[in-house]
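> sequence and computational prediction follow.
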Amino acid sequence: MPMPLFLKNLLLALLLLAGVLLGLLVAGSALALWAFGEAMCGNEVMAEYPSPGNQHRVVVFQRDCGATTGFSTQASLLDADEALGNEGGNLFVSDTNHGAAPAVSVVWMGERALVLRHHAAARVFKSVPKRDGVRISYEADAGFSGPGEAPERRP
């Protein structure tokens, strides 16, 4: 005996509703995991390097996103009065390669150019060549061990 039309329509509506609810559950779970993951991260400022004209500054910081990930060294180019948010670096992201590459330093070459120096053993995941009109070059140096070794600021 064939199923009455109203039962077919009811079954179809219930299946559609179940699909929509499942989709909302999956999307909500993904959003919650993303938000929770960002909330677990924190930035600890290691050094700040103001530009010669004090229009910008580069903030070098250590980012920690919990026990399942290692620390990373990152850098962001910010306006002089802009706060560092709880997000990843907009210029440079590296990890220390299990402690082999400890630090980075910044040398401004003028208001619109800078050099970011890091240990050659650092695993670099992001190195942006230009941001907000500032050119960034990168130097990897196997003998580099910290910001105290940075060359003097050049005009």
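Nice, thanks for sending it over. Numbering: from 1, shown residues only.
> all contacts plus neighbour counts: C-alpha atoms, from now on.
Will do.
> pretty sure Glu44 is in a helix, no?
No: Glu44 is assigned strand when assessed by DSSP: H, G, I helix; E, B strand; the rest coil, not a helix.
> count of neighbours near it?
13 (other Cα atoms under 10 Å).
> just Leu16 next, same as before
Neighbour tally, Leu16, other Cα under 10 Å: 12.
> assign it to helix, strand or coil.
With three-state DSSP as the basis, Leu16 sits in helix.
> ok, so what distance separates it from Leu22?
Look at Leu16 and Leu22: by Cα to Cα, to the nearest Å, they are 10 Å apart.
> OK, contacts around the residue positioned nearest the centre of the chain?
Compute the mean C-alpha point of the chain, and by Cα atoms, centre = their mean the closest residue is Gly88, 2.0 Å away. For Gly88, the contacting residues are 63, 74, by Cα atoms under 8 Å, 6 or more residues apart in numbering.
> element containing it?
Of the helices and strands defined by DSSP states H and E, none includes Gly88.
> and His118, by the same measure?
strand 113-119.
> and here is the other one:
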Amino acid sequence: MDMPKKILYSWLFWGLVFIVCMFKACTFISEGMCSNAIYSQAFSPNGEFKAVAFSRDCGATTSFSTHVSLLHSNDNLANEAGNTFISKGSATLVNPSLAWHSNSNLRITFSNQGKVFKANKEYSGNVAVSYSENGS
């Protein structure tokens, strides 16, 4: 291989390595800036699943949001966004109420603070989720 191609491929290789490393670093830093504070949790009647309501704070440039994640009962809440429900406003304002009506049916009641970003109707094909706003 002639010298100019070696130099070009070397720059391309190291440039790609640099881009990948920067992407990983930015992802790590942004995830580390967020924190979750558990507001409440409720276990399914048979104890297989739990619903966890929590406030998520990702620093000064974003507002608080309320999340609900459905998890297997022995799993811990990860430092990530909710997998079932996300709404604008802290959990003390949104006031989510988690009620299991059966092993496979969860109802989330909340005070709408202006924007619901996620409201999944099922979890893992095993749990149906329904919603209602306080006062509705």
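Ah, there it is. Being a predicted model, the structure only gives us computed values, none of them experimental.
> need the TM-score between these chains.
Aligned and superposed, the two chains score 0.88 in TM-score terms (TM-score structural alignment, normalised by the length of the second structure); 134 aligned residues with a Cα RMSD of 2.1 Å.
> thinking again about what came up before, so where is the strand holding His118 of the first structure in the second structure?
Mapping strand 113-119 of the first structure onto the second structure (TM-score structural alignment) gives residues 105-111.
> now do the buried residues in that stretch.
105-111 (16 or more other Cα atoms under 10 Å).
> can you pull out the strands in the first structure?
For the first structure, the strands defined by DSSP state E occupy 42-50, 56-64, 72-79, 92-95, 104-110, 113-119, 123-127, 130-131, 134-141.
> okay, now Ala119 of the second structure: neighbour count?
Ala119 of the second structure has 17 neighbouring residues, counting by other Cα under 10 Å.
> could you find the closest non-adjacent residue to it?
Phe85 (4.6 Å; Cα to Cα, 6 or more residues apart in numbering).
> so that neighbour makes contact with Lys115?
No: between Phe85 of the second structure and Lys115 there is no contact under Cα atoms under 8 Å: 11.4 Å.
> picking up where we left off before, quick one: what's aligned to the residue nearest to the centre of the first structure in the second structure?
When the second structure is aligned by TM-score structural alignment, Gly88 of the first structure is paired with Ala81.
> show me the contacts for Met33 of the second structure.
Going by Cα under 8 Å, 6+ apart, Met33 of the second structure touches 58-59.
> what lines up with it in the first structure?
Using TM-score structural alignment, Met33 of the second structure pairs with Met40 in the first structure.
> just Ser65 of the second structure next, same as before
When the first structure is aligned by TM-score structural alignment, Ser65 of the second structure is paired with Ser72.
> what's the separation between Thr96 of the first structure and Tyr49 of the first structure?
Distance from Thr96 of the first structure to Tyr49 of the first structure, by Cα to Cα: 21 Å.
> swap in Asn90 of the first structure?
Counting by Cα to Cα, the gap from Asn90 of the first structure to Tyr49 of the first structure is 15 Å.
> Arg135 of the first structure too?
Using Cα to Cα, one gets 15 Å for the distance from Arg135 of the first structure to Tyr49 of the first structure.
> great, nothing more from me.
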